[in-house]
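Novice: what follows is a predicted protein model with its sequence.
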Amino acid sequence: MLISLSYIFLVGMFLSWICKKVELPGLLGMIFTGILLGPYCLGLIDSSLLNISSELRKIALIIILMRAGLNLDLSDLKRVGRPAILMCFVPACFEMIGMILLAPKLLGISLLDAAIMGSVVAAVSPAVIVPKMLQLMDEGYGTKESIPQLILAGASVDDVFVIVMFTAFLGLAQGESINILSFVNIPLSILTGIICGALLGKGFAIFFKKNHMRDTVKILILLSVAFILVTLEDALPIPFSGLIAIMFMGIFLQRNHSVASKRLSVKFNKLWVGAEVLLFVLVGACVNISYALKAGMMAILLIFGVLLFRMLGVFICLLKTSLSKTERLFCMIAYCPKATVQAAIGSVPLAAGLGCGQIVLTVAVLSILITAPLGAFMIEHTYKKLLKKNKD
């Protein structure tokens, strides 16, 4: 495992550096590292590491969501209002509708298979989006209009909604009936996650004010509690979103103890340097490139087609807002990248023995290969042109 980790970090950082030199997103080099070193190519990543790759990817996601929470101001989210709520589910719904309309014609699959495929592909990737939005907030682009905050908030909830939809469609394909309670669980899991995170954030703010300790110790405490929250998501008998709880823990810690939150945000930023490499290399290791090569032009056309539906959904969310045309265009571009959820659930229909499993996995793989680097590239090369910089 140790030699595998050395390959991951050395090759991943090197290829990331190469990509940045030619003005491509660094994560493209990391994903390619995973494909190259993974089990479907050179096989240089130890199987014991691959067996826990989902947990390692979740740790990286926890780190970046915690940092996002520490940098998000609730007053910004309140100012955004209605669009922030709509961004949590409307674009994903539009993308699933697009898949249901297009996939049967382009790939010759059934409506139910198209719904399953749509629920796999529709999730946006916080791992790609969150670091980019934090960069915009650091540089002051779009912050006056709360654009990075809007996209951050939507991306964190979008995944919860899509995974519930995926579970419902998968159950239907396996002969189960759709349980209305599973849809009721979406707002409940979000609400319980917010409440739990808010209480913990306030509690930690009081605790850190009264007890002097090194910031490194605070980081370890926060990460340990975050790991517990993610574990409780599957263990609790009530609907609960651990990832939303983690982000709101950071938000309320920042709200009640801003001095500590600024220092902790810097520490989490340093942790992200290593976590980012691990996350995207392991995402790449999940990609079976032979599936992508067999997909053909129809699958590629399908991905770009449903992305247009997603962008239309974002446009509708932003109607009657004060955002300019260029700012709305940026939001439509920034809300497209996919990676982590597709890597996590893309193979589930195949493992469940469904006839659509192979094609769902193929399209999931292609969506990562196309949208993650393309989305990161477009964000990086358009934000200075499309957004206003806050001079303050």
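Specialist: Yep, that arrived.
Novice: going forward, measure contacts and count neighbours with C-alpha atoms only.
Specialist: Noted.
Novice: buried ones in stretch 325-342, by neighbour count?
Specialist: 327-342 (16 or more other C-alpha atoms under 10 Å).
Novice: before we move on, what about stretch 17-28?
Specialist: Trp17, Ile18, Cys19, Leu24, Pro25, Gly26, Leu27, Leu28.
Novice: residue contacts, Ser48?
Specialist: Met1 (C-alpha atoms under 8 Å, 6 or more residues apart in numbering).
Novice: can you give the distance of the strand or helix carrying Gly69 from its chain's centre?
Specialist: If you go by DSSP states H and E, Gly69 is part of helix 53-71. Between the centre of helix 53-71 and the centre of its chain there are 10 Å (C-alpha atoms, centre = their mean, to the nearest Å).
Novice: then stretch 223-232?
Specialist: A distance of 18 Å separates the centroid of the chain from that of stretch 223-232, by C-alpha atoms, centre = their mean.
Novice: how about stretch 78-92?
Specialist: 16 Å.
Novice: show me the contact partners of the helix or strand where Leu253 lies.
Specialist: Leu253 belongs to helix 242-256 when assigned by DSSP H and E. Contacts to helix 242-256, defined as C-alpha under 8 Å, 6+ apart, come from residues 62, 65-74, 156-157, 190, 192-202, 204-206, 226, 229-233, 260-262.
Novice: here's the one I want to compare it with:
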Amino acid sequence: METKNEDSHTPAQGFEDEKVEETIPLEESKKTRRCKCYPPRGKLNEFITFVVLLAFLWIVIWSYVGKEVYPGGSLFGMLVIFNFALLGGRLIQFIKIPSVPPLPPLLGMLLAGFVVRNTPIIRDYAQISQVWSSYLRNTALTIILVRAGLGLDPQALEKLKGVCLRLSIGPCCIEACSAAIFSHFIMKFPWLWGFLLGFVLGAVSPAVVVPAMLMLQEQGYGVKKGIPTLLIAASSFDDILAITGFNSFLSITFTAAPVYKNIFRGVYEAVIGVTGGILMGYFIRYFPSNDQTTLAWKRAFLLLGSSITAVIGSSRLGLHGSGGLGAIVLTFVSSLGWKDEKKERVQQIVANLWIIFQPLLFGLVGAEVSVANLESNTIGICVATLGLSLLVRIIVTFLLVSFTGFSFKEKVFVALSWIPKATVQAVLGPLALEESRSKNLPQFEAYAKNVMTMAFLAILITAPNGALLIGLVGPKALSLDSPEEA
């Protein structure tokens, strides 16, 4: 019986021992779980990851180029301007006014570059060579041209071809001529430099106009008469004309040949650009074929690669008027044969690339303007020339849309919408200064610096004011229609 009792007691005792053995690790695991530290998540994790990625990027680049990534090197300066420009663009986005389109981030990027250049300690370390700056701006110009070519809507152009053509050509040419006249008498510019300046100022900015028009179109303002569509389409043509005119006068200004030879050369370069663009455009339309994988990426790479080759390669060959025109033509011709959804994928890839180059472009332009090098009366005469040219542009734009069936308020709105300047001015503004430095023509540097100062002031004054005017005047001047009527 005792054995039996012992036997009966043993399993119970064993069970209790087993239970104790199980509870001890459980309690220890709870303590361990309380003491264990988990890695951060959310915004903190994102920030740490971003910092580490930047650090590794810096180390990888240092492995290739060495001292260029140290303070004072071009890559270090580019990184400083890029980050300052990004910060400036983000800060501008915090300024919000009810019922008004948001201020364009490019304004903050421009001011950030200006701060970098004119803050002594930062300026000493954030320096970029002229060669690097030139290539970066030319690449940004190429992306602008590709986006303009992809943004051209053949159906909208067919529907509004008469008024679109007038609005694309008239204001740009008239403002270029008026700026040439005013700069000649106010700023004492030679006539060629006056027209070169005029085509810098003559371009409207799609970066400001297009988002504002899309916002009005989504709300149903002016949709029935197609006013937002008209302005979006015309802004691309306006830029093409300004870039072509500028390149022609840049070639004439820096060439010692007679004027008639320069005019013939300009026509010759335009023919080369259009012909090359059509041929390359038809090639990209059919190669790669629709049955291939990663089709959008291949098309985007071919578009950007051929356009960059056209813009930078033509400049290296001395054919300044061919590159930009060729890039626009090849982009437009190739996209005509693509389906809408596939075209939109290519547009998205190019737009993502623009996110990187936009801060660099406007930051570099802002960094070219030095307060120390500005003469006391320079800003005053630049603002006077810009103001008079803008006044002429507004009046001419109003007259050109007077026979289109628009009401008086709608004509006023279209005229005021044609004020903003930004992207083309940022690209073209420094080119004359680069050309005078590369060809060692110090007698032209004073004019070139004034051209760049005018470009800077044009962006600073017209971009925010233009966006505000569109947002304030649009809902009051345009009829409220259904968005489906577009």
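Specialist: Arrived safely, thanks for sending. Keep in mind the model is a prediction, meaning the values are calculated, not measured.
Novice: give me the residues contacting the helix holding Gly69 of the first structure.
Specialist: 126-127, 130-131, 134, 152, 223, 226-227, 243, 246-254, 261-262, 264-265, 268-269, 271-272, 275-276, 278-279, 282-283, 340, 344.
Novice: average gap between it and the second structure?
Specialist: Superposing on the second structure and averaging over aligned pairs (mean C-alpha distance after the TM-score superposition for the first structure), helix 53-71 of the first structure comes out at 2.2 Å.
Novice: where do the helices sit along the stretch 201-350 of the first structure?
Specialist: With helices called from DSSP state H, counting those that start in this stretch, the stretch 201-350 of the first structure shows them at 215-235, 242-256, 258-285, 289-317, 325-334, 340-345, 348-351.
Novice: following element in sequence after the helix holding Gly69 of the first structure, please.
Specialist: With DSSP H and E, the next secondary element past helix 53-71 of the first structure is helix 74-80.
Novice: okay, and that following helix goes to which residues in the second structure?
Specialist: Using TM-score structural alignment, helix 74-80 of the first structure lines up with residues 154-160 of the second structure.
Novice: what helix or strand does Gly375 of the first structure sit in?
Specialist: In the assignment (DSSP H and E), Gly375 of the first structure maps to helix 357-386.
Novice: wait, I meant Ile95 of the second structure
Specialist: Going by DSSP H and E, Ile95 of the second structure is not part of any helix or strand.
Novice: hmm, back to that, off-centre distance for the helix holding Leu253 of the first structure?
Specialist: Put simply, helix 242-256 of the first structure sits 17 Å off its chain's centre (C-alpha atoms, centre = their mean).
Novice: next: stretch 177-190 of the second structure.
Specialist: With C-alpha atoms, centre = their mean, you get 28 Å for stretch 177-190 of the second structure.
Novice: same deal with stretch 128-140 of the first structure?
Specialist: 14 Å.
Novice: list the buried residues for that stretch?
Specialist: Of all the residues in stretch 128-140 of the first structure, those buried under the rule 16+ other C-alpha under 10 Å are Val128, Ile129, Val130, Pro131, Lys132, Met133, Leu134, Leu136, Met137, Gly140.
Novice: so can I have TSV of those residues showing distance to Asn390 of the first structure and secondary structure?
Specialist: Converted to TSV, those look like this (distance: C-alpha to C-alpha, whole Å; DSSP: H, G, I helix; E, B strand; the rest coil):
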residue	distance to Asn390 of the first structure	secondary structure
Val128	23	helix
Ile129	20	helix
Val130	19	helix
Pro131	19	helix
Lys132	17	helix
Met133	14	helix
Leu134	14	helix
Leu136	10	helix
Met137	10	helix
Gly140	5	coil
